[in-house]
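In: okay, structure incoming, though there's no sequence with it:
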């Protein structure tokens, strides 16, 4: 029997372990998805942002491309924000986008997608094969493009392509295996060791690109060898160092002036897996105190190419840091170095005092196991989360580096599906949750035992605080306190609890947290919190 393009493509999916298909399909995907073989798993999401968000969670969990399937213009358009997040979070995705029938595309029939450029520059590669028979090779190439470019690779497939016949001599235009050579770690280590040897007071800045067990271990060895503090990049997607280590100093402030002040005591900044540097408010002035040198180790070409650094090393951070730590002598502890940051706690609310985000985060901090994956999307409370709830294991903290909302809820589902042995807790604001609320249906339908902790203050509190700090006058946006997160969760089939008091919070957490490793049912906690009166951007 002759093999179809669909058959050959499904073989490619198997070869590259793209066996979980996240989708919200339409008519242009029916020929691909109907009568799907039993060795492939279909996961339905009710919105394309959730499709890409769940696939992004899987890609972050595994470090390998995950598969998302989108429906022509509407599907790709709905998913663009999530694709942007995947790109900035360095999550490799293979994205199949359906298109109208190739045989009458010239007439622009109903559902014809004007797809070229719709996602802007966020895909690392976009391609519509010239012939139906080139689709399997394009999907295989997309896997390599996504893995190399650390982002979404898009393949546009007209709907009639799937049932076309594959010639027996058809070439799949992609390698079965692609080996990426490791850069010369010895040479890189020698150059960096020279800089560090001449440095009197070095400091490390780590970022999402260092979030790997081997890199964490190497960085701990290097920091202890140098006896230097370690700062986390601001607005990082992941933690690059154990945040309960004595040398961990905290998260860099977001403003250039504040960063310059924090790093002013150091004559060399070594950034590992982190950009140089991320800021939020624009502030004039030097990037660093004049005389402070900068070096960066990253496996992200764009991060290396744009770094205002004295030396940039484009290589696997773990390997380079291991070589570097082995070359350097042990330094004595500096007595003039201010003590690094320490893990903080927060007292329980007084009688009559409302619950605040910090009370919830503090309660989680003393109950969550070190291996818990915390997925964050609570902009107004993120500084408190960093202070109260440190990442103690690789992949212990995951966030959206791009800044758009709608990431945490579906990403937590994808992470838990890919790593069922690890507890997953998403901490998000109600304003963030409503951007991805449809994903709760998928969590319930596929029995994904993640815990969703919604800090519900009924407003966009971060915007309120920004308006206040800018002295911009009264903001025109209203509160939305009438929106019930527990009600929405229940409507999507996800169990939920509404919590309004501290004692009730502790009782629920004491009951739920021990069950997280083995849960097969999601749970949303709709926790009423009062807006905080302070904000640190």
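Out: Arrived safely. For clarity, every value in this text was computed on a predicted model and none was experimentally measured.

In: alpha carbons only for contacts and neighbour counts from here, please
Out: OK.

In: what are the buried residues along the lengthiest helix in the chain?
Out: Determined from DSSP state H, the single longest helix within the chain is helix 72-88. Within helix 72-88, the residues that count as buried by 16 or more other C-alpha atoms under 10 Å are 72-73, 75-88.

In: ok, and the closest non-adjacent residue to residue 170?
Out: Nearest non-adjacent residue to residue 170, counting by C-alpha to C-alpha, 6 or more residues apart in numbering: residue 133, 7.4 Å away.

In: pretty sure that neighbour sits against residue 164.
Out: Yes - Residue 133 is within contact range of residue 164, at 7.4 Å (criterion: C-alpha atoms under 8 Å).

In: find residues that contact each of those two.
Out: Any residue near both residue 133 and residue 164 by C-alpha atoms under 8 Å, 6 or more residues apart in numbering counts here, and that gives residue 5.

In: how far away is the residue nearest to residue 392 when sequence neighbours are not counted from residue 321?
Out: Nearest residue to residue 392 in three dimensions, chain neighbours excluded: residue 242, at 5.1 Å (C-alpha to C-alpha, 6+ apart). Noted for residue 242: a distance of 16 Å to residue 321, by C-alpha to C-alpha, to the nearest Å.

In: those two: who's more crowded?
Out: Set side by side, residue 242 and residue 321 show more neighbours around residue 321, with 26 against 22, by other C-alpha atoms under 10 Å.

In: presented hereafter is structure B, for comparison with structure A:
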């Protein structure tokens, strides 16, 4: 048996805390997001100067910032939360991170091991179960010396496709225990598709007279955008954005871009029935928000599905699902196709100028924003009732240029924008957010000020929850309580946290105010009082 020398054996041992920080550095971690508590103090003791600690004032904001940072960088974000209640505060945005496919390692404190049998103050009962099922991996290590290896495993699982959050609960007394260092190792995160199934997908396209692509956020996530554009141009067929795509899926000024699919079964069927072959790339088949009957399931349409997500592959109601990284599957498919299968012209007509009245309509707001939109700007949006209008007037042309939440849960947009700004300090981040959405995580603005994030927040104030107004009309329900939100002063809220703020009420003052706020640097807030007209979502 081969034995190490005594000196080698000793050098391989350290404390749980030091072994953890050694591992973090080995995978390039330079930023940590957190809201600390007493059960995390031994980890935070003498915090290293080479890792930036980003404080947020509430745990949902912590996770939202980490989510935005992870999606912008393509690297797992690390999060520090407090035991039990702290994790509980964050769970809405943990769910969003899971749906957003944001790689993340959440480390939460736990009471001392010697107290856990007696239901101590701040003790988390069955801590690993608390964030399930919306984490890919969850553990409270059985032994203190296993903590660094568990964190390393959580990181590797978070970075496996599909990306997502993981969770490690660490008792407060574990950080000083002795343990072995985590050995450096590599693990692949991308897998290739089955070549024989790619051949079947190619055959569907080759045999089609009217093919179409429906594309989702995995393309941008995997940096496969150029390959996708090459595939579409090689085939010369239209590209539709999948319902609720939470990232840019195709340059929206490209002549092959045909618009956005709504999240309703009948509407999706209506849009796709004129095609005889559908390639769904990097999206579920399909995401719906309202009930209804899909005629596609009963049709003889050919459909194939490229994805890294085994759950969306398993749940697809029709078609051939092919698992594998898009960076491999898209080029492999393109290589089997001749150029120009089907001629196609410009698919999406430019928007018409909206009617201008004294009050600011959402259409006029987005028309002005679209006019002023410049290369390098990045939008994060959380105003779901106006999203179809935004898509009409603001054309996102650049990969990595648009983000929203995939979960439908509010409270992600503002902290997500701060995380994006921390990841991309050289770019202007624009957060378009409703008044109701803003109030879920307003304290994220404080963090933006502390780090001087280059962020413009555009608050669309329609005096309530616009999406609820829309669905009330769609579902034909009346006199619903809890929709109107009056009396909020966003200027004073922003200024109380040190953020410059301005309010506009009329169309005449809008464009100039927008221009000044978009051209400024650092955090700023512009409240836009808009006409509370009802918008039909689907």
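Out: Good, I have the coordinates. None of these values were measured; they are calculated from a predicted model.

In: any idea how far the longest helix of the first structure is from the chain center?
Out: Put simply, helix 72-88 of the first structure sits 15 Å off its chain's centre (C-alpha atoms, centre = their mean, to the nearest Å).

In: matching residues in the second structure for it?
Out: Under TM-score structural alignment, helix 72-88 of the first structure corresponds to residues 83-99 of the second structure.

In: could you do stretch 388-400 of the first structure as well?
Out: With TM-score structural alignment as the criterion, stretch 388-400 of the first structure aligns to 393-405.

In: quick check: buried residues in stretch 88-101 of the first structure?
Out: Residues of stretch 88-101 of the first structure classed as buried by neighbour count (16+ other C-alpha under 10 Å): 88-101.

In: adding secondary structure and distance to residue 365 of the first structure, write the residues you listed out as a markdown table.
Out: Listed next are the buried residues of stretch 88-101 of the first structure as a markdown table, based on DSSP: H, G, I helix; E, B strand; the rest coil; distance: C-alpha to C-alpha, whole Å:
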| residue | secondary structure | distance to residue 365 of the first structure |
| --- | --- | --- |
| 88 | helix | 28 |
| 89 | coil | 25 |
| 90 | coil | 28 |
| 91 | coil | 27 |
| 92 | coil | 31 |
| 93 | strand | 32 |
| 94 | strand | 36 |
| 95 | strand | 37 |
| 96 | strand | 40 |
| 97 | strand | 41 |
| 98 | strand | 44 |
| 99 | strand | 47 |
| 100 | coil | 51 |
| 101 | coil | 53 |
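
In: identify, from those, the entry nearest to residue 12 of the first structure.
Out: For the buried residues of stretch 88-101 of the first structure, the minimum distance to residue 12 of the first structure (C-alpha to C-alpha) is 11.9 Å, reached by residue 94.

In: spell out the residue ranges of the helices in the stretch 101-250 of the first structure.
Out: Using DSSP state H, counting those that start in this stretch, the helices assigned to the stretch 101-250 of the first structure run over residues 135-149, 185-198, 213-226.

In: most tightly packed of those helices?
Out: Among the helices of the stretch 101-250 of the first structure, helix 135-149 has the highest mean neighbour count (mean count of other C-alpha atoms under 10 Å), at a mean of 24.

In: packing partners of it?
Out: On a contact count with 3 or more C-alpha pairs under 8 Å, 6 or more residues apart in numbering; DSSP states H and E, helix 135-149 of the first structure meets helix 5-15, strand 93-99, strand 125-127, strand 152-158.

In: residue 519 of the first structure: which of these is closest?
Out: Ranking these by proximity to residue 519 of the first structure (C-alpha to C-alpha) places strand 93-99 first, at 27.4 Å.
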